[in-house]
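In: Would you be able to build a 3D model of this:
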Amino acid sequence: MTDTPEVELVDEDELSVSPLELFFDLVFVFAIAQIAAFVRHDLTWSGVGKGVLLVVLVYWAWSLYTWGLNATGTSHVYVRLALLSAMGTILLMAVALPSAFTEDGWHFAAALVAFRLIGTGMYYLAAGEEQRAAFSSFFPLATLGAAVTLVGGFMDPSVRPWVWLGAIAVDVLATRAAERADWHVRPAHFAERYGLLVIIVLGELIVAIGVGLGDFEITTSLGVTLSIAFVVVAALWWSYFDRASGFLEETLRTRTGIERGRFARDAYTGAHLPLVIGIAMFAVALEEVVVHPDEHIEAIAAVLLAGGITLVIVSFLLAGYSATRQIPVERLTGAAVIIAITAIAWGSISSRTLLALHAVVLVTTLIVEYRRWSDDWQRRAA
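Out: Model (predicted):
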């Protein structure tokens, strides 16, 4: 019997995101785009709920690879082959995604579970002995979660969402079971992976704008709508990459031992989930605004418009609280104002005006926050 081939783990300051990981993410974004398209074609509360469920399932599988690649890098041939194989399963999973809640739902479930199992095998095969010890605390429940996901794919479509919710609950328990393990998280690579994820889902917003346009004639009205939409997208980018991402990475770097792994789980894997859900759902509503800018927006689209931005803000609230045990007041206030505007005005103003109001609130929130952070830095420097 031969020994398990083992990868020489990379030092903390040497590991960076590789071109293969970027290639991997480009295939992954197709799955996110498919989820947004799924919700657009079933713009009901049931469709939204199913879309959110799909985001969680797909995101959870992606996160498994992020943790694994953070431990191994992609220099070893076994890792590269596993990652390329996983990309094939992502493609199959994304193609099967529209039928996830039909009689053919097992196609999606089987591809998703295969994707997860490849990631699990890659991690175990390539990681060092210490990382395997940490992974052993996560593996049993994570495998059970994958099994429940697969079983759900073969069950009646009416009960399938509940089975998959159960699978997600098992996956959450797996992360709790592993919290006492010493996960060797490399801060720069880990933060960069999640930053790239944010860029990918923000890119889906740009795609949503382009898809919504179709063969529309270019007019002043269209130009105004596009400008407002881009302001919102740019503000969402700014809200993450101006200071928040750097602050989170620095906090991750200062944590050591078990605490670093817990912070990575809470501030990145956990807190970034509502961000991905929010942007994916916001993309659906944004297309509705671009297509019908002068009409009153439907209630469900109005909820996705405000709820998408709010979930992005909630993501930062969770991440910030994990780092400082304090709630960023500006963002909490901004989220509350956006929700209030939607509740009061959505049925009496055009969708473009509603989007413009959200843009004003979001930009104002970031300006106030920026000034407070600048004042704090000046006081520290003094």
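
In: For the rest of this, base every contact and every neighbour count on C-alpha atoms.
Out: Noted.

In: Tell me which helix or strand residue 43 sits in.
Out: Using DSSP states H and E, no element contains residue 43; it sits outside every helix and strand.

In: and for comparison, fold this next one:
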Amino acid sequence: MTTTASFRAWHRPMRPRRRDEEHRSATPLELFFDLCFVVAVAQASEGLHHDVAAGHLGHGVFSYLSVFFAIWWAWVGFTWFASAYDTDDDLYRLTVLVQIAGALILAAGVPRAFVEGDFTTITYGYVVMRLAAMANWARAAAGDPERRATTLTFVAGVGVVQLGWLLRLLLPPAWLVPAFVVLVVADLLVPVLGERRGQTTWHPRHISERYQLFTLIVLGEVVLSTSVAIQRGVDAGNGQLWSLAAAGTVIVFAIWWLYFDRPNPLPPESVPGALFWGYGHYFAFTSIAAVGAGLAVAVDHDLHTGHVSGRVAGYAVAVPVAVFLVALWGLHLPAKRGLGLVLFPATAALVLVTPWLFAPVDLIAGVLVALVAVTLVLRHRDASRTS
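Out: Below you'll find the model as predicted:
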């Protein structure tokens, strides 16, 4: 009996979990996995901050979007698999720890990828992560005969695309960007092809919680930037930064409130709807983390250490806030009615006007407070009508 129990703890069939499983929540292992992405997100945000503050806007935006895709996609691959097949046996824990090691290698490669466009270290991190992921998909193929075609599609797709990323390292510089775009599309198509052959049993509430937790990670970048603004204001004796810090605090509070508004819609159960919801969060995550970089640019401008105008510094905050509002509107569009259909896009347009006015960051904070107030009124009005 003891031998059998020990074997089951070490290795058991990787059966699919039920989609209607009660009390399905993030595990300590998943939280540990997320923790390793904090550094990577912070480095990407910091790289964007320095490039924009130095006036290298085009390079900063492209580098940020490409590096953040690498971070986000590594997280996505693990999250959706774990939602469907987490067995929590010892073998699974070991393979996840290997993936965490790959995530740490990926994080170490973020600065070089941002500054030099060199994705070598990030690619090596992906090799470690994806070998472990392919092993888990192969275990799922053995333990879930009903979805064997799906799981084997993931094994083959992940392996072929990763081989493409390795071959990209051998290409001449002129081909790197086109190859990057092609491989990004190929990566995004793997779940499309796999899920069409048989939908995996990911848990809607668990996936929603996992995305909420990653939202908190990127919100942490905005909190950090706000804290730095206060610290630098105190050190420099610049009272103007207190206003900026207050506005940044209001902005991060408003973003949190809007994303976690009640009720928070779950991902659709259909494959196209779930893919749109899951992929659409890339824009929500990138924009939230970019708000932190924008606030840091605004601090540099107020301290006269940046090389951009006040209008550019204002847009460094306004653009990511506007993108976040549009992304959130798209993700929650099926639940919108009446004024809710146009409220978020209209607010995003208003936010984009603020850099042409006085104290744009303060104005953005005020606009977001007004948006939160309106959404509260609409929600309570709808709740009253329903009751």
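
In: on average, how far is stretch 291-298 of the second structure from the matching bit in the first structure?
Out: Compared with the first structure after the fit, stretch 291-298 of the second structure shows a mean deviation of 1.3 Å (mean C-alpha distance after the TM-score superposition for the first structure).

In: Give me the range in the first structure that that stretch lines up against.
Out: Aligned by TM-score structural alignment, stretch 291-298 of the second structure falls on residues 282-289 of the first structure.

In: What are the contacting residues of that stretch?
Out: The contact list for stretch 282-289 of the first structure (C-alpha atoms under 8 Å, 6 or more residues apart in numbering) reads 36-37, 39-40, 204-205, 208-209, 211-212, 229, 297, 301-302, 304-309, 351-352, 355.

In: can we see that at 7 Å?
Out: 36, 40, 204-205, 208-209, 212, 301, 304-305, 308-309, 351-352 (C-alpha atoms under 7 Å, 6 or more residues apart in numbering).

In: okay if I get those residues as CSV plus neighbour count and secondary structure?
Out: Output for the contacts of stretch 282-289 of the first structure, formatted as CSV (neighbours: other C-alpha atoms under 10 Å; DSSP: H, G, I helix; E, B strand; the rest coil):
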residue, neighbour count, secondary structure
36, 26, helix
40, 20, helix
204, 22, helix
205, 27, helix
208, 23, helix
209, 23, helix
212, 18, helix
301, 23, helix
304, 23, helix
305, 29, helix
308, 25, helix
309, 27, helix
351, 28, helix
352, 26, helix
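
In: just the residues you listed now: which is nearest residue 177 of the first structure?
Out: Nearest to residue 177 of the first structure, judged by C-alpha to C-alpha, of the contacts of stretch 282-289 of the first structure is residue 308 at 30.7 Å.

In: contacting residues for that closest one?
Out: So residue 308 of the first structure contacts 278-279, 281-282 (C-alpha under 7 Å, 6+ apart).

In: That one matches what in the second structure?
Out: Under TM-score structural alignment, residue 308 of the first structure pairs with residue 320 in the second structure.

In: hang on, residue 375 of the first structure in a helix?
Out: Yes. Counting by DSSP: H, G, I helix; E, B strand; the rest coil, residue 375 of the first structure is located in a helix.

In: Just give me the match in the second structure for it.
Out: Under TM-score structural alignment, residue 375 of the first structure pairs with residue 381 in the second structure.

In: how close does that match sit to residue 372 of the second structure?
Out: Between residue 381 of the second structure and residue 372 of the second structure the computed distance is 14 Å (C-alpha to C-alpha, to the nearest Å).

In: Settle it for me: which of those two has more neighbours?
Out: Using other C-alpha atoms under 10 Å, the more surrounded residue of residue 381 of the second structure and residue 372 is residue 372, with 18 against 11.
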